[in-house]
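Participant: Could you work out the structure for the sequence below:
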Amino acid sequence: MIYREFGNTSFKTSTIGMGTYYDMRWIFKTYLGIYSGKDQKIDAYRAGIDNGINLIDTAELYRTEKLVGTAIKSYKRDELFIATKVFPTHLSPKSLEKALNRSLKNLDTDYIDLYQIHFPNPAVDLKKTMRTMEKMIDTGKMRHIGVSNFTLNLLKRAQGILSKYEITSIQINYNVFHRNSQKAMIDYCNKNHIAVMAYFPLGHGKVTQPQFNKYFDHVRKTIGDVPNANIALAYLISRNQNVFPIPRASNRAHVLQNAKNSDILLNLNS
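Facilitator: Okay, the predicted model is just below:
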């Protein structure tokens, strides 16, 4: 397992994390009290932790915070880096504080390592949101500020508002099929020590489709019989030391496969 400092923190996380978004069908069913495959998902998180993955990303939208909270109970909290996200309708100061407290309760933890704005909301004053985030760090309930789905200009604006702390990370759609369009964002984050959390790192599973095997076969000649998915993840962490892919942790087998092949680095110059 490869570990790297996460953005401007001193915390070293596994380069490959675990994402906990499943789909809208899962989310809708949870409101009916149906948590399909709940035990399987919790087992997957524990399998990841047991094999060195210490970066876990969730969100109040995903309805998986309680599952993560259950999974991490038997582990040392200070050895895990738990990230969650606040829904865009909860960005006003009072709503933001309530949302943070709900997430803390769901995760059954005293603090959240990385609290992220899931999507920007132009109807809410960004200045008030960012200043409230700084105040919440001072309470000890959260340690770092992150954003998700922000444009580069909005990221710069959010960073400019902060006076006491800095933005630690941004989540973007980043994978082998969707990489060149993110160059400006990646370059800016590298210069400013902002970690990039890559969601959909497998392109919605696109890399696993047989028609793409030929694009990965030349890599297998040097690293052995490794699945397309793991080559795609290795590409992201080899291309940039500031990128942390968070593939979905859906079952133990997939998580163990990711952990097993997490130390592969590709020679992208060859």
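
Participant: rest of the way, CA atoms for contacts and neighbours
Facilitator: OK.

Participant: quick one, helices of the chain?
Facilitator: Remark: helices assigned in the chain by DSSP state H are 24-30, 38-50, 65-72, 93-107, 126-138, 152-161, 183-191, 213-223, 228-239, 252-260.

Participant: Please tabulate those helices in JSON lines, including the columns distance to residue 176.
Facilitator: Listed next are these as JSON lines, based on distance: least, CA to CA, whole Å:
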{"stretch": "helix 24-30", "distance to residue 176": "24"}
{"stretch": "helix 38-50", "distance to residue 176": "23"}
{"stretch": "helix 65-72", "distance to residue 176": "28"}
{"stretch": "helix 93-107", "distance to residue 176": "32"}
{"stretch": "helix 126-138", "distance to residue 176": "32"}
{"stretch": "helix 152-161", "distance to residue 176": "20"}
{"stretch": "helix 183-191", "distance to residue 176": "12"}
{"stretch": "helix 213-223", "distance to residue 176": "11"}
{"stretch": "helix 228-239", "distance to residue 176": "7"}
{"stretch": "helix 252-260", "distance to residue 176": "17"}
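
Participant: now the other sequence, so there's something to compare against:
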Amino acid sequence: MTDLDLPLGLGTSGNDDHEECAATVAEALELGYRHVDTAQMYDNEAAVGEGLERAFSDPDVDVEREDVVVATKVHPDNLAPDDVRETTEASLDRLGLDYVDLLYVHWPTSAYEPEATLPAFDDLAEDGLTRYVGVSNFTPTLLREAREILDTPIAAHQVECHPLFQQDDLRALAADDGHHLIGYSPLGQGDVLDNDVLVDVAERNDATPAQVALAWELARGVTPIPKGTGEHVAENYEAVDLDLPESDLKAIDEIGAEERLVDPDAAAWNQ
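Facilitator: Predicted coordinates for the structure are as follows:
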């Protein structure tokens, strides 16, 4: 395990309204979030950067740059070595930062060529443009291959993960290999909110189903990055203080659903 601390984060996928995204990021940091996730593909890095700057420059918000893990991802079309550097520098410009804390290969598709792409990420880490390197949407086979090629340890693997798609194998692999598993779509794009098990657990614990889903992930070693705006940003963050009893965690473990919401072909999941 690297020394990177990855608390529950703010996801920004789909939030491409500039003002709403910037305001949400600033609000999240004021509430206590210390991990913000974006991507070249999301077309909102400039808005995320504005939200970061608002929080960093606000004397009423007790947060500084070094307190926040900022993560972005290189678009699959930009994974040729020269493009990795050029587009990462462009991402930093949009974010208004000298470096990101975590830079991911977004999908192992399109221009991704392990022997060419991954050394370019090593170079960025060596040059200080990113503190850590991560991958996203990799199969176990692709993950092991990347680990063999990279000189920089893989700090994080980001995948779809929620109570209806629990990623047992990848959670075990992360624990064995010592990297963080980051869960996107941790609320199953809203499907967990109506799940009978989650609803029952929420009622027993004076919580919402969303908070229960996030608390389950945290308890099972996954860092969720829920996206949200308005009151949901605060609601989601309260999950960090929700300590579910083991009996309720096991009830969620036993749901047994395999509800993948993201197209597996896009992640080369047949490899």
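
Participant: closest one to residue 174 of the first structure among the helices of the first structure?
Facilitator: helix 228-239 (8.4 Å; CA to CA).

Participant: How far away from the center of its chain is the closest one?
Facilitator: The chain centroid and the centroid of helix 228-239 of the first structure are separated by 16 Å, computed with CA atoms, centre = their mean, to the nearest Å.

Participant: Map residue 164 of the second structure onto the first structure.
Facilitator: When the first structure is aligned by TM-score structural alignment, residue 164 of the second structure is paired with residue 177.

Participant: excluding its backbone neighbours, what's nearest its match?
Facilitator: residue 203 (6.8 Å; CA to CA, 6 or more residues apart in numbering).

Participant: Can you find the partner of that neighbour in the second structure?
Facilitator: So, by TM-score structural alignment, residue 203 of the first structure is matched to residue 188.

Participant: before we move on, the earlier item: generate CSV for the helices of the first structure, with mean neighbour count as supplementary columns.
Facilitator: Putting the helices of the first structure into CSV (neighbours: other CA atoms under 10 Å) gives the following:
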stretch, mean neighbour count
helix 24-30, 14
helix 38-50, 20
helix 65-72, 20
helix 93-107, 18
helix 126-138, 18
helix 152-161, 15
helix 183-191, 15
helix 213-223, 13
helix 228-239, 21
helix 252-260, 19
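
Participant: Any idea which of those helices gets closest to residue 113 of the first structure?
Facilitator: helix 126-138 (9.8 Å).

Participant: on average, how far is that closest one from the matching bit in the second structure?
Facilitator: Compared with the second structure after the fit, helix 126-138 of the first structure shows a mean deviation of 1.0 Å (mean CA distance after the TM-score superposition for the first structure).

Participant: Relative to the second structure, which residues correspond to that helix?
Facilitator: Against the second structure, helix 126-138 of the first structure falls on residues 114-126 (TM-score structural alignment).

Participant: circling back: list the contacts for the residue nearest to residue 177 of the first structure?
Facilitator: Counting by CA atoms under 8 Å, 6 or more residues apart in numbering, residue 203 of the first structure touches 175, 176, 177, 178.

Participant: Pull the number of nearby residues for the last one.
Facilitator: Using other CA atoms under 10 Å as the criterion, residue 178 of the first structure is surrounded by 13 other residues.

Participant: Which of the helices of the first structure sits closest to residue 116 of the first structure?
Facilitator: helix 126-138 (9.3 Å).

Participant: Which strands or helices does the closest one pack on?
Facilitator: The contact analysis (3 or more CA pairs under 8 Å, 6 or more residues apart in numbering; DSSP states H and E) places helix 126-138 of the first structure against helix 93-107, strand 142-148, helix 152-161.
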